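Participant: Turn this into a model:
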Amino acid sequence: MKLTELTAISPIDGRYRNKVSELAAYFSEFGLIRYRVLVEVEYFIALAELPLKQLEGISDDQKQALRDLYKNFSEADAQKIKDTEKVTNHDVKAVEYFIKDALDSLGLAEMKEFVHFGLTSQDINNTAVPLSLKEGLEQQYLPLLEEIVDELRRYSEDWKDVPMLARTHGQPASPTRLGKEIAVFVERLDKQIAQLKQVPMSAKFGGATGNFNAHQVAFPEHNWVDFANNFVNNILGLSRSQTTTQIEHYDNIAAVCDAMKRIHSILIDLDRDIWTYISMEYFKQKIKAGEVGSSAMPHKVNPIDFENSEGNLGVANALLEHLAAKLPISRLQRDLTDSTVLRNIGAPMAHAVIALQATRKGLSKLLLNESALHQDLEDNWAVVAEAIQTILRREAYPSPYEALKALTRTNTVINKEAIQTFIEGLDVSDDIKTELRAITPQNYTGL
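Facilitator: This next block holds a predicted model:
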């Protein structure tokens, strides 16, 4: 079968392609090749700005023409490189030849041996991939995630005064407020997003085994460490690892994966809580004309967005777990296991983006059903027992916990009347009774 969205094996390239197509610019084979071209071009230009007589005389127009190779990079360009790779059987070497051809056409043929000068393929891969990951996070993942946090923040404010029965261990517990429970997720996500943003996007750049052997033997007068630090840190906007083997340590990419996993775990927690609130009818969902909730039961409006999100976040985290565990491990100065694994870095990103879109859609469909929250509180007057026994403790009333325990565990129905009757039977002042009678499940919500 010819590859189409219908015949694709992976759902991220099939069923969900329309949701993640923008990620192709970062994590597809096309994207990887384009980032390699970017690094090779910028490295050549950086060399040209050193006092090297072999690279004197390159004009600004020629530099711009070289930068246009990656700025205007096309599928035809990528295919040309892939066709060369069929001959070279080496992907980075094919990129090198592509740029050398461009130098020929720009009248810079005598300089083309300075393309990929002194480098190994990992100097390109271990800058191209972190750069694609950095820009994919900044331009696709984080904006979508922050939209969700902003929506949650609006809900936490809108619902800050809505009382709600809490449930600990699945049982009725001290009442809370819906807005506060949403704010819990806002705080958690804010903190983990900040930690994700603080992880440096590290890159390796130092020749075949990380020591600038070729650079140093050819031009010993130059400080190649300073050159590489400036190139990686300031020109590419990454963070150069100072002491490496042939490849990047990947410790910080592992940290990115772990940070994303924590964010996704929080979102799974959110998805499951909202799913449960929907099942309790605290929320209803906006209905779209023509949509079907069940093939057999016409009445159903299923919380499918939160289910879709939870499933895709689980897949994303499984992949991120492997990336974080595998990438920092390499035999001696280099083995090739990282290469095939690293090519999959876009897969967890894609599943995460699908999930984030689903969560965002699900949140946008929520309709608050305050009557259900109120009725749940009204059906659970036993939760004010904590308040009553705490005030009785304050007043040095004998064994208040035990008295309330006896009330709440022996009466079949604990309603407003049962609580009021209990209060009237207490040996306390009328002022204390008035204070106790004022407590309801709706107002016993704390700070």
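Participant: contacts and neighbour counts: CA atoms only from here.
Facilitator: Will do.
Participant: what's the nearest residue to Lys416 if we skip its chain neighbours?
Facilitator: Leaving out its chain neighbours, the residue that sits closest to Lys416 by CA to CA, 6 or more residues apart in numbering is Trp381, at 6.1 Å.
Participant: quick one more, to check against the first:
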Amino acid sequence: MQTDTTYVSPLASRNASPEMQLIWSPRMKFGTWRKLWLALAESEKELGLAITDEQIAELRAAVDKPIDYEVAAGYEKKLRHDVMAHVHTLGEIAPKAKAIIHLGATSQFVGCNAELIQLREALTLIARKIAIAIDKLTAFAAKYRALPTLGFTHYQPAQPTTVGKRASLWIQELVIALEEVEHRLDSLKFRGVKGTTGTQASFLALFGGDAPDQSAHEKVDQLDRLVTEKMGWDPDKRFAVTGQTYPRIVDATVLGSLATVAAACQKFATDMRLLANRKELEEPFEKSQIGSSAMAYKRNPMRSERICGLSRFVIGMTQTAFTTSAEQWFERTLDDSSCRRLTLPEPFLALDGTLDIVINVASGIVVYKKTVEANLAAELPFMASENIMMAAVQKGADRQDVHEVIREHSQAAAQKVKAEGATNDLLERLENEDMFKGIDLNAVLDPSKFVGRAPEQVDAFIKDVIDPIRSRYQEALAYVPELKV
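Facilitator: Next up, the predicted model:
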């Protein structure tokens, strides 16, 4: 029972959605164990083992009954073995089938296969949420495809881009992350029925006795295939060989994929935090929301900060998964078990919550257009100096002379801006030079002339890259997350 003296993971209480929590819940885990035992028994019976219809019927009826966790805990305390505790718990409500539950199997028959099913379900949910985040940010990018804004390299003012084009860079990273998750889903394999050290020896003994013939080998292979099919997995996507467990490097690659998603999320949220400081863009801020307990005026980018913090956690968890894979001994060692109880569910819970926040922020980004324009205008004269120089040259001025005049005035104007906090007066300075007489400097400074093909790039990106994603995930796009904090 939950009490106020019991620790509760904030990933569950503050971040992860009910859907992701269900995937990693005891109900999902132990319920899948029961389905695996049923699939194994049914398949063994179909292939000729002495299992009765009555036993199968009883087992099938028991599989979906509520699990008595107190009974299971009592068995585990006595037996010090979680799988056997649940074998006995199931046996109590299916007494006729008790003798054939887990027949020929090792603990990792249920452990590994159930985890692979959980990984598949969790990756599928993550993929859907990435697609939703992409969709929301794409709507934003399309709306502001042509709004010029100051670009940055090295976090120093650089050639202008557009608000929509910058958003397309966030989306591009999420697209790459989605491709990574989809690849991981497509390449995920089922462990199947492999036995204690992966040799299938126990099952060969069941079907062939002391002298197994070719038909016994074929039945064992067919058993592996049947169970895989019954659990809703493509039988051609089974591991051909395993030790006692599926390769733990699978966990590492899955977490690597999650870290890729997290990095894309953190990049987006970091840019949002920087732009909030510049007062150009802002995440949603509700009417009664408090930005600071002390500074009442503040509108802290707390959602973007949460995205960054949770993403950092996901990225950090990859090290444990790779180390666990690297340190497996021969066919299997048990030091993977305790840490995998954390490294499998926790990154999924964290990333699930992260994506919900990304979707929330992307759905309500506030753009302060006048500030965007003012910030660009303050720097644009410096960036337009080459255009101004070319305009003067076309009027007949010497290129080197023009360059020197612009250089001197640019340095002086920049010094006033930095040392005195003055406005950028470069244009006023140049207007007083004879070589610029007759040149409409304001026309040269039209911001739309400095963004290149940014608007067209956004259009093409949406058409060629995003629309197919929207089509694939159409049914998921109406999802609206409910943030807990």
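Participant: For the two chains, what TM-score is obtained?
Facilitator: With the length set by TM-score structural alignment, normalised by the length of the first structure, the two chains reach a TM-score of 0.84; 427 aligned residues with a CA RMSD of 3.2 Å.
Participant: wait, what's in contact with the residue nearest to Lys416 of the first structure?
Facilitator: Trp381 of the first structure makes contact with Ile414, Asn415, Lys416, Ile419, Thr440, Pro441, according to CA atoms under 8 Å, 6 or more residues apart in numbering.
Participant: Quick check: the gap between it and Pro441 of the first structure.
Facilitator: For Trp381 of the first structure, the distance to Pro441 of the first structure (CA to CA, to the nearest Å) stands at 6 Å.
Participant: List the buried residues for stretch 263-276 of the second structure?
Facilitator: 263-273, 275-276 (16 or more other CA atoms under 10 Å).
Participant: now swap in stretch 306-317 of the first structure and tell me
Facilitator: Phe306, Glu307, Asn308, Ser309, Glu310, Gly311, Asn312, Leu313, Gly314, Val315, Ala316, Asn317.
Participant: tell me which residues in the helix or strand containing Asp224 of the second structure are buried?
Facilitator: Assigned by DSSP states H and E, Asp224 of the second structure falls within helix 214-230. Neighbour-count burial for helix 214-230 of the second structure, counted by 16+ other CA under 10 Å, picks out 216-217, 219-228, 230.
Participant: same check, this time on stretch 181-192 of the first structure
Facilitator: Judged by neighbour count using 16+ other CA under 10 Å, the buried positions of stretch 181-192 of the first structure are Glu181, Ile182, Ala183, Phe185, Val186, Leu189, Gln192.
Participant: what does the fifth one align to in the second structure?
Facilitator: Aligned by TM-score structural alignment, Val186 of the first structure pairs with Ile171 of the second structure.
Participant: Count the neighbours of the nearest residue to that match once chain neighbours are set aside for me.
Facilitator: Leaving aside its chain neighbours, Ile171 of the second structure sits nearest to Ile134 (5.7 Å; criterion: CA to CA, 6+ apart). By other CA atoms under 10 Å, the residues close to Ile134 of the second structure number 27.
Participant: The aligned residue in the first structure for Ile134 of the second structure: which element?
Facilitator: Superposed on the first structure with TM-score structural alignment, Ile134 of the second structure falls opposite Val149. Assessed by DSSP H and E, Val149 of the first structure sits inside helix 142-158.
Participant: Who are the packing partners of that helix?
Facilitator: helix 178-198, helix 346-364 (3 or more CA pairs under 8 Å, 6 or more residues apart in numbering; DSSP states H and E).
Participant: can I get these in TSV with distance to Ala214 of the first structure?
Facilitator: Below are those laid out as TSV (distance: least, CA to CA, whole Å):
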stretch	distance to Ala214 of the first structure
helix 178-198	34
helix 346-364	33
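Participant: Would you tell me which one of the ones you listed is buried the most?
Facilitator: Mean neighbour count (mean count of other CA atoms under 10 Å) peaks for helix 346-364 among these, with a mean of 23.
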